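K.L.:
Pasting the sequence and the predicted coordinates here, then a few questions.
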Amino acid sequence: MRIEWPGFRLQAREGILEFQWTAFGVLEVQAARCCSLKVRPDGQSGGLQLFFDFRTADGRPGGLIVARADVPAEYARAAAEFVRELQHRYGISDAPDDDGAEDELPRRVPYESQEWISSPVAAPAEELYAELFGRISAERAS
């Protein structure tokens, strides 16, 4: 199976999903690692955005790899059919629909969480941030 439009190609063969962004590069991932596929409208353009979320080897959804493909409006119908076929063939689930709600703002991950993937910020950096933010908040707008 294959779908393409200017600047992008997605091919599914022998259990491998191959994403090719002409100007950027290629990503090959085992289709079995795809834990969800979300289709969203792309604003006013009439196009779509496809979000593929891949899980780790031990099966936990980790959000370690998320691939996004922007679909031009003239390819939206073919892309939607392609997505349905991918989901059927490889057992990829739909991500829950959020009814077009805005994404939640990024939040700081607690240090004790297993989701924390970078080093904790040092206390002096936290103090500096708090001081600067306090100063900025206290200044009058000119």
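P.N.:
All right, it came through fine. For clarity, every value in this text was computed on a predicted model and none was experimentally measured.
K.L.:
From now on I want contacts and neighbour counts done on CA atoms only, so please keep to that.
P.N.:
Fine.
K.L.:
Would you check how far apart the spatially most central residue of the chain and Glu131 are?
P.N.:
Geometric centre of the chain, nearest residue: Val66, 4.0 Å, by CA atoms, centre = their mean. Distance of Val66 to Glu131, computed by CA to CA, to the nearest Å: 35 Å.
K.L.:
The host helix or strand of Cys35: which residues count as buried?
P.N.:
Using DSSP states H and E, Cys35 sits within strand 34-42. Using 16 or more other CA atoms under 10 Å as the test for burial, strand 34-42 gives 34-41.
K.L.:
Quick check, Arg40 in contact with Arg68.
P.N.:
No: using CA atoms under 8 Å as the test, Arg40 is too far from Arg68 to be in contact (10.5 Å).
K.L.:
Next, show the common contact partners of the two.
P.N.:
Shared contacts of Arg40 and Arg68, defined by CA atoms under 8 Å, 6 or more residues apart in numbering, comprise 49-50.
K.L.:
Who are the contact partners of the closest residue to the residue nearest to the centre of the chain other than its chain neighbours?
P.N.:
Nearest non-adjacent residue to Val66, counting by CA to CA, 6 or more residues apart in numbering: Asp53, 4.7 Å away. Contacts for Asp53 (CA under 8 Å, 6+ apart) come out as 34-37, 63, 65-67.
K.L.:
take a look at this one as well, against the first:
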Amino acid sequence: MEWDGFTLSLTSEGLVELQWIGAGVLEAKPSHCTSASFRPPSATRPGHELDFRFRFPGGASGTKTAWVRVDVPPAMVDQVRRFMAVLWRDYSVPDLPEESRPAAEAPGAGTGAGVPASAAVAAPPPPAVVEPADPAAGAATDAVELERVPEGSVAWILSPAGERSEELFADVMERLASSDR
């Protein structure tokens, strides 16, 4: 799709491409996209806006991340919504809520306001407890508690996890809970 000298597409090679016609191009694998958000208008943002964050392994001059914001004209809103749904659903690219941004990106430090409550991300499931099915003689019988890293923690890599990641996490925890280790 194209508007005002800008093109947004998924290429035949499977790359997310953002192109400013006559100025520059950013191409990246969807797996390098740590979040892709479609922001509605707010008190501090008069129109719709796309917010992409990319993380690249290595990189020139130590630059490993890229953050791109793009204004979306009203005529393109429906097409952009469909495009973003493909990224979220088919490529498991998460939609990072604005309130989970690092402090340096918080409203006032950049542009944007909080996400409406209707767009809030569900809380992560409680920690799972995995107990050995039949512990060997002399082995410790204490349950091993596995916990998820809390959102907002320094150790958190992506927030929120994509739907497929949540399904994988639940499946692995279920298999661990019912295994014969």
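P.N.:
Received it, and whenever you're ready, just let me know what you need. Computed from a prediction, not measured in an experiment: that's the story for all the values here.
K.L.:
After superposition, what's the TM-score here?
P.N.:
The TM-score (TM-score structural alignment, normalised by the length of structure 1) is 0.58; 99 aligned residues with a CA RMSD of 2.8 Å.
K.L.:
Could you check which helix or strand contains the residue nearest to Val66 of structure 1?
P.N.:
strand 47-54.
K.L.:
so where do the helices sit in structure 2?
P.N.:
Residue ranges of the helices in structure 2, as given by DSSP state H, are 77-90, 163-177.
K.L.:
wait, which of those is closest to Gly22 of structure 2?
P.N.:
Of all the helices of structure 2, it is helix 77-90 that lies closest to Gly22 of structure 2, at 21.8 Å by CA to CA.
K.L.:
now what about the closest one, what contacts it?
P.N.:
Against helix 77-90 of structure 2 from outside (CA under 8 Å, 6+ apart): 1, 30, 36-38, 48, 93-95, 162-163.
K.L.:
let's see it at 10 Å
P.N.:
1, 8-10, 16, 30, 33, 35-38, 40, 47-50, 72-73, 91-95, 162-164 (CA atoms under 10 Å, 6 or more residues apart in numbering).
K.L.:
Make a PyMOL selection of the buried ones in those residues.
P.N.:
Of the contacts of helix 77-90 of structure 2, the buried ones go into a single PyMOL selection, burial set by 16+ other CA under 10 Å:
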select buried, resi 8+9+10+16+30+33+35+36+37+38+40+48+49+50+72+92+93+94+95+162
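K.L.:
Now stretch 46-64 of structure 1: buried residues?
P.N.:
So stretch 46-64 of structure 1, judged by 16+ other CA under 10 Å, has buried residues 47-55, 61.
K.L.:
Start and end of it, how far apart?
P.N.:
Termini of stretch 46-64 of structure 1 sit 29 Å apart (CA to CA).
K.L.:
end-to-end on stretch 38-58 of structure 1?
P.N.:
By CA to CA, the extent of stretch 38-58 of structure 1 from end to end equals 22 Å.
K.L.:
quick one on the thing from earlier: what's the angle from the strand holding Asp53 of structure 1 to strand 34-42?
P.N.:
For strand 47-54 of structure 1 against strand 34-42, the angle between stretch directions is 160 degrees (axes from the mean of the first three to the mean of the last three CA atoms, to 10 degrees).
K.L.:
Mean per-residue distance, strand 47-54 of structure 1 versus structure 2.
P.N.:
Taking mean CA distance after the TM-score superposition for structure 1, the mean distance separating strand 47-54 of structure 1 from the aligned residues in structure 2 is 1.0 Å.
K.L.:
Which positions in structure 2 sit opposite that strand in the alignment?
P.N.:
Under TM-score structural alignment, strand 47-54 of structure 1 corresponds to residues 47-54 of structure 2.
K.L.:
From Asp95 of structure 2, how far off is Leu50 of structure 2?
P.N.:
Distance check for Leu50 of structure 2 against Asp95 of structure 2: by CA to CA, it reads 11 Å.
K.L.:
intersection of neighbour lists for the two?
P.N.:
Residues touching both Leu50 of structure 2 and Asp95 by CA under 10 Å, 6+ apart: 36-39, 84.
K.L.:
Could you dump these into CSV with distance to Ala128 of structure 2 added?
P.N.:
Output for the shared contacts of Leu50 and Asp95 of structure 2, formatted as CSV (distance: CA to CA, whole Å):
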residue, distance to Ala128 of structure 2
Ala36, 29
Ser37, 30
Phe38, 33
Arg39, 34
Met84, 32
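K.L.:
between those, which is closest to Gly24 of structure 2?
P.N.:
Gly24 of structure 2 lies nearest to Ala36 out of these, by CA to CA, at 19.6 Å.
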